[in-house]
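*Asks:* Got a predicted structure plus its sequence, pasted below:
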Amino acid sequence: MSDLCFDVSGSGPVLLVIPGGAGHPMGLDRMTAYLARRFTVVTYDPLGLGHGRLGQPVTDQRVEEWSDGARRVLDEVLPEGESAYVLGTSSGGIVALDLLARHPERLRHVVAHEPPCVAALPDGARQRERFQEVYDTYRAAGPQAAGARLAAVLEEREAGEDGTGGQPLSREAELSSPMALFLGHVLVPFTSYVPHTAPPSAPLTLAAGADPRGQLLHRTAAFLAERYGSGFAEFPGGHIGAVQHPEAFADRLVEALGAGRTGVQG
């Protein structure tokens, strides 16, 4: 896909936001509007799902392709000689880590919130198997059944009867649903990605929701922070804290970025 899709609002230092799921920025409007009081917020939409491309064909996605797109967005919006803050959430957090590893030259500080880099865990092989089971459930029984199994995986409990029943979606129905696109074309390739954990060339904070302490993605973020030797911060809410508590999440982001020390007004 050659055409970049992104939205820009506000003024101040550039903050690139990379959404989770299939990259659709839905649900982030309140947080980004609040952040736009302090930053030039650039919200990247890697598949263009919020820009008229929902319903068009989608193939299995690659972290590196989203990361290269994010770099191209920064090339378009960053003034010469300036650098950007980055917030990546969930699958977008994986992209933020790859962006930091491969294109660090114009990054000011990266926050990766609950990136599901489960392949990097000591029990990564088992976790990858469990996400493959979610995908298999989606193909056999549709998104509702797969969502139930995914919840069990994230909560690190046995699925039991979760993920049973239901019918697979038609191709047309899948292409019209961001959640279905995530389950069908993002979940497995992204959770199979093993991040580069060499010391980062720009400041990095791994973040996790305060609500699900001890669950899989909180554990993953803490593990990666130790591997990177980076900061670790808890944010309000759970995995979708940016949607649940948009203003509190934004305030915690500003704290984590240390933006108050770089001339950004709180």
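*Replies:* Great, that's in hand. Numbers count the residues shown, from 1 in each chain.
*Asks:* drop to CA atoms for contacts and neighbour counts, all remaining ones
*Replies:* Noted.
*Asks:* Identify the residues contacting the closest residue in space to residue 11 that isn't next to it in sequence.
*Replies:* Leaving out its chain neighbours, the residue that sits closest to residue 11 by Cα to Cα, 6 or more residues apart in numbering is residue 40, at 4.2 Å. Taking Cα atoms under 8 Å, 6 or more residues apart in numbering, we find residue 40 in contact with 8-15.
*Asks:* neighbour-wise, which of the residues you listed leads?
*Replies:* Neighbour tally across the contacts of residue 40 (other Cα atoms under 10 Å): the maximum, 28 neighbours, falls on residue 15.
*Asks:* do you know how far it is from residue 88?
*Replies:* 10 Å (Cα to Cα, to the nearest Å).
*Asks:* adding another structure so you can compare the two:
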Amino acid sequence: MESLHEEPTAHLDPEDRMSSSTAHVTTDTLEIPDGRLHYEVRGRGPLVALVAAPMDAGAFAPLADLLAAEHTVLTTDPRGIGRSVLHDPHQDSTPQLRAEDVSRLLAHLDAGPAAVFGSSGGAVTVLALAEAHPEQVHTVVAHEPPLLGLLDDRAELLAREDDMIATYLAGDRLGAGRKFLANADIHLPEELVQGMFGGEPEPQAAADEHFQYVHMIRGTTRFRPDVAALRAGPTRVVVGLGATSTGQVCDRTSRALAAALGGAPTMFPGGHIGFVEDPPAFATRLREVLAHD
């Protein structure tokens, strides 16, 4: 499952950023009933929204720049993360609430129906969006959604998740990070683990991490998609899976969701955050998937 600390560029200042592909980035905010959403738009053409949780819009910047050659690309910080501020910072972030946020952004831009790509917690968001607002999205790509409730060993996995959160709340950031990776069956070199979870993060990263552990993880992993509604609805639902994610928990959840929907996962290059690891290869594959209606 995607961590805030797997993407070192997640908090770059996006103001008036010019990409290597010369796509101009427009940044703005949208007031919502319980807060304010930060969002970014680049490019022109059919609308594609890139949605993550807990990562913010910066994680998608290289991929968005590439897609902007032929698409209008929307990215956003999810509620309670980065520049998307809630009036009540102690409010939980559920997939349903995040789906409503994306729905409001799509309506605000008035450029749909859209294709929507979601990664990790964002993949759960876009599944909730397809359930609640199928008229706004013609295609949803849910890349490695951590839907633990779909697995036979969900009780054990959710108990381990609760233990991880308790470890974090006890002040053991490194221990919680180790449990996060172990629970996801992601194996990394020790120096990388220390770099991700050792020491003290910058204030915004620390606030985002706290929000992730306390207000986001449980609601995301416990979400149960309405498979019957997704199968019967008008939205094309694609379950994405990283080619190098074999054996990880999100490999299992992605295959379980795809099977429940009556198919197999669609393979993408890289692992859980393949769009960060190799944006050009990922953009090529995403274009292929979006073109295949």
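*Replies:* Yep, that arrived. Computed from a prediction, not measured in an experiment: that's the story for all the values here.
*Asks:* TM-score for these two?
*Replies:* Here the TM-score for the pair of chains, by TM-score structural alignment, normalised by the length of the first structure, is 0.83; 249 aligned residues with a Cα RMSD of 2.9 Å.
*Asks:* if we can go back for a sec, tell me which residue of the second structure lines up with the residue nearest to residue 11 of the first structure.
*Replies:* Aligned by TM-score structural alignment, residue 40 of the first structure pairs with residue 72 of the second structure.
*Asks:* which ones are touching the counterpart of residue 245 of the first structure in the second structure?
*Replies:* Using TM-score structural alignment, the partner of residue 245 of the first structure in the second structure is residue 278. Residues in contact with residue 278 of the second structure (Cα under 8 Å, 6+ apart) are 269-270.
*Asks:* now residue 278 of the second structure: how far from residue 152 of the second structure?
*Replies:* Residue 278 of the second structure is 33 Å from residue 152 of the second structure, by Cα to Cα.
*Asks:* One more: residue 94 of the second structure?
*Replies:* 23 Å.
*Asks:* between the two, who's got more neighbours?
*Replies:* More neighbours surround residue 94 than the other of residue 94 of the second structure and residue 152, with 22 against 10 (other Cα under 10 Å).
*Asks:* Roughly how far does residue 46 of the second structure sit from residue 246 of the second structure?
*Replies:* Residue 46 of the second structure is 33 Å from residue 246 of the second structure, by Cα to Cα.
*Asks:* And for residue 252 of the second structure?
*Replies:* Separation of residue 252 of the second structure from residue 246 of the second structure (Cα to Cα): 8 Å.
*Asks:* Who has more neighbours out of these two?
*Replies:* More neighbours surround residue 252 than the other of residue 252 of the second structure and residue 246, with 20 against 14 (other Cα under 10 Å).
*Asks:* doesn't that one fall inside a helix?
*Replies:* Yes. Applying DSSP: H, G, I helix; E, B strand; the rest coil, one finds residue 252 of the second structure inside a helix.
*Asks:* That one maps to what in the first structure?
*Replies:* Using TM-score structural alignment, residue 252 of the second structure pairs with residue 219 in the first structure.
*Asks:* Quick check: its match vs residue 225 of the first structure, distance?
*Replies:* Remark: distance between residue 219 of the first structure and residue 225 of the first structure (Cα to Cα) = 10 Å.
*Asks:* One more: residue 108 of the first structure?
*Replies:* 18 Å.
*Asks:* Equivalent analysis for residue 258 of the first structure, please.
*Replies:* Between residue 258 of the first structure and residue 225 of the first structure the distance, using Cα to Cα, works out to 17 Å.
*Asks:* can you pull out the helices in the stretch 151-266 of the first structure?
*Replies:* 171-175, 178-185, 187-191, 216-228, 241-244, 246-257 (DSSP state H, counting those that start in this stretch).
*Asks:* Mind putting those helices into JSON lines with distance to residue 140 of the first structure?
*Replies:* Converted to JSON lines, the helices of the stretch 151-266 of the first structure look like this (distance: least, Cα to Cα, whole Å):
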{"stretch": "helix 171-175", "distance to residue 140 of the first structure": "13"}
{"stretch": "helix 178-185", "distance to residue 140 of the first structure": "11"}
{"stretch": "helix 187-191", "distance to residue 140 of the first structure": "15"}
{"stretch": "helix 216-228", "distance to residue 140 of the first structure": "25"}
{"stretch": "helix 241-244", "distance to residue 140 of the first structure": "30"}
{"stretch": "helix 246-257", "distance to residue 140 of the first structure": "35"}
